[in-house]
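Chemist: only the shape, not the letters, is given here:
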């Protein structure tokens, strides 16, 4: 898979999203699968090293659900071992996975929430409240091993201090914790642009035209500019984004008056947009078609389609499809997608439940 990285200088100390599109790792491993994994007598084991988000997990499991339901190919258990260097990245992946599997929220709304929390520095107030609810659920899972995620997550590979760090990160997502993400992101931009800060619009226009457009032209210039300037990648019409996305707060090492310190702030990417992870590739060729030299859909639409597709397959085992008469109206935030629960989904009994192992150290 090609990386769509424009600059590592502004990538920050922590990666909150990946630099490459999602892959079905089971399909990618074709020809390298051991006998026990091929006949499903033992789980299919995957090691993900610093994936930054859960796109590979969701894509792999949704593809497996489709193979089992629509192609009658029996699927065995999956075990994902995730290695991340920072607890913030690991905590975020637990958060994103919990959103994807939240049966209480309709699929369309859940896809919007997942993309918003994955990518945006600012959230709607309702999303901020939802994030705090997810934090409460994850803290209960860590402390008491209770809740809907407990049967899917194995934290036994974490050392006690790593588990404590994970709990501390999740605890900082509550609205009582101050996080001035607008100011802190602006400080990062000033550091990155230096003397070019006042002309940063010209700089990012150059970056888009010369670096991004040749490899990912489906990312619209307006969306790219908005994200680079404000940190907002996915916006719904008539919505106000005023609450900080506390899941993007993290600690980074630095020096103060000659002493080593850890400073809490926004240390994520300010140059390479989250569109590369979820919004530049999909399995429906209609999304990448152009008319009169212009794309008929945007990276936001592709991302929405991808996430809806993953959620739909996990719940129903069926591929998410858009009828020809609905395609033009389908866009990020549109109501063409249907909702549904997870009672009889891929996680509900048609195949052995996948287990995700989280580890910070090998």
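Modeler: On my side now, so go ahead. Quick caveat, the model's predicted, so the values are computed rather than measured.
Chemist: alpha carbons only for contacts and neighbour counts from here, please
Modeler: Noted.
Chemist: how far away from the center of its chain is stretch 99-106?
Modeler: 15 Å (Cα atoms, centre = their mean, to the nearest Å).
Chemist: give me the contact list for it.
Modeler: Around stretch 99-106, the neighbours that count as contacts under Cα atoms under 8 Å, 6 or more residues apart in numbering are 110, 111, 113, 114, 134, 311, 338, 339, 340, 341, 342, 343.
Chemist: and what of stretch 170-181?
Modeler: With Cα under 8 Å, 6+ apart, stretch 170-181 has contacts from 91, 121-122, 128-129, 131-132, 135, 138-139, 244-247, 249, 265-266.
Chemist: what's the straight distance from one end of stretch 289-307 to the other?
Modeler: 20 Å (Cα to Cα, to the nearest Å).
Chemist: regarding the protein, what is its longest helix?
Modeler: In the chain, taking DSSP state H as the definition, the longest helix is helix 125-144.
Chemist: how about the helices in the stretch 201-350 of the chain?
Modeler: 221-230, 275-278, 299-316, 324-327 (DSSP state H, counting those that start in this stretch).
Chemist: will you turn the ones you listed into a markdown table that also has distance to residue 240 and mean neighbour count?
Modeler: Compiled in a markdown table, the helices of the stretch 201-350 of the chain are given as follows (distance: least, Cα to Cα, whole Å; neighbours: other Cα atoms under 10 Å):
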| stretch | distance to residue 240 | mean neighbour count |
| --- | --- | --- |
| helix 221-230 | 13 | 18 |
| helix 275-278 | 21 | 25 |
| helix 299-316 | 18 | 26 |
| helix 324-327 | 27 | 10 |
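Chemist: put this next to the previous one:
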């Protein structure tokens, strides 16, 4: 799996709203969203607890938090388990870019996020922002176990060891440093040379093969120009025709490399991630506004970068507005306020008190201790493909069925679930390797008393996720 590297920076599969598990299959049409605002009947319900194992990308957190207003007022608790502190640092930076209480305009906030998320080289203004916020995190995290991104979104480090907190601090020190050179463009080229090998000089033909024969059949929103630009330079989201000039240090990870002369392991900063698929899977594969997915005369109305911008923009608008009243107001970010009323009092009480989100950071050695911290278990457990071997270890953490669910939850949403990422977009795998992965995941789940949730989109092996429930709770979606 040389093409996707040893460390993941982004999700290859779609982002999930854990209060609407249909989003693991497809996005709803815009005509189906924004149900009537719920009352406050579920405000005292136990928080919805979600374990994210190896997700490497905050996309699931972003979508679940942004759309929390659609599902009542149930608070959210995430436990994010990652092996590398660099992944935590990148998550914090990306969540801060979208959710921080700053005066940054909506479009500037979206551009900032996209620049950090999917561009090898940053605009100078983005790099300055990264340095400034890294300094803030360095001064805040050692003095407080809780980092408040917004009044109702906070990150805690109480589950991390002191050494892991020091590693997190070191990562932020690296982010803000501009004294030591970090030639990310040269590292990108080195990754390409290693991946292509003797065929490096004919890589254009290899890129064309990967695009047309491997990705287009499973990722129809991906356009050829954007994909070619990513494979050549690592730039995925052109912003206002401005080019990047500073290395995106949030893409850097740490690996232990063996010195060929000394024969000893040396820890190095470098780029060890994806060079073949790209960062569009989380937000670029589908959209509630289906008009952006259309084609005219065989040409896509929007390229995949514009689809991502549309989706992320909609999520930010929805989060900022807490709950929308009409689809047009969510899209425009504008809502009429009655004459003589101030903006805060123009909203019903349930709107003025949004859900509280707590994000706990943890590492794999902490897993055996989680049942003591969360004795009732987790409502949803997400496991990435890289962590699928830990399915037997974490499946006992699944909560028992409870009545504390959203009022309008579907049958599948109302069950504790284990969601395992499929290898649909790992294009270097053979058909036999994919089949073996599927067989192994199903076998491990079966031994733990889990069965696939019966859903029309779960049939076959082409889905992005396996969704499991306890055997006696198997459900059938209409």
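Modeler: Perfect, thanks for sending it. Only a predicted model underlies this, so the values are computations on that prediction, with no experimental measurement involved.
Chemist: what's the TM-score here?
Modeler: With the length set by TM-score structural alignment, normalised by the length of the first structure, the two chains reach a TM-score of 0.84; 329 aligned residues with a Cα RMSD of 2.7 Å.
Chemist: picking up where we left off before, now flag whichever of the contacts of stretch 99-106 of the first structure is closest to residue 194 of the first structure.
Modeler: residue 114 (33.0 Å; Cα to Cα).
Chemist: that closest one: neighbour count?
Modeler: 19 (other Cα atoms under 10 Å).
Chemist: assumed it was part of a helix.
Modeler: Yes. The assignment for residue 114 of the first structure by DSSP: H, G, I helix; E, B strand; the rest coil puts it in a helix.
Chemist: wait, isn't it in contact with residue 96?
Modeler: Yes. In this structure, residue 114 of the first structure is within contact of residue 96 by Cα atoms under 8 Å, at 6.4 Å.
Chemist: before we move on, the earlier item: so which of the contacts of stretch 99-106 of the first structure is surrounded by the most neighbours?
Modeler: Busiest of the contacts of stretch 99-106 of the first structure [other Cα under 10 Å] is residue 311, holding 31 neighbours.
Chemist: map that residue onto the second structure.
Modeler: Aligned by TM-score structural alignment, residue 311 of the first structure pairs with residue 316 of the second structure.
Chemist: quick one: that match from residue 91 of the second structure, how far?
Modeler: 16 Å.
Chemist: what's the answer for residue 199 of the second structure, then?
Modeler: Taken as Cα to Cα, the span from residue 199 of the second structure to residue 91 of the second structure is 35 Å.
Chemist: between those two, point out the one with more neighbours.
Modeler: residue 91 (21 against 13).
Chemist: now that one: closest residue in space that isn't a chain neighbour?
Modeler: Leaving aside its sequence neighbours, residue 91 of the second structure sits nearest to residue 58 (Cα to Cα, 6 or more residues apart in numbering; 5.7 Å).
Chemist: can you tell me what that neighbour aligns to in the first structure?
Modeler: Residue 58 of the second structure maps onto residue 54 in the first structure, with residues paired by TM-score structural alignment.
Chemist: just say helix, strand or coil for residue 48 of the first structure.
Modeler: strand.
Chemist: isn't it right up against residue 90?
Modeler: No. The criterion here is Cα under 8 Å, and residue 48 of the first structure misses it with residue 90 at 11.6 Å.
Chemist: who touches both of these two?
Modeler: residue 83.
Chemist: comparing these two, which residue is more hemmed in?
Modeler: residue 90 (24 against 17).
Chemist: re the thing from before, buried members of the contacts of stretch 170-181 of the first structure into PyMOL, please.
Modeler: A single PyMOL command selects the buried members of the contacts of stretch 170-181 of the first structure (16 or more other Cα atoms under 10 Å):
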select buried, resi 91+121+122+128+131+132+135+138+139+244+245+246+247+249+265+266
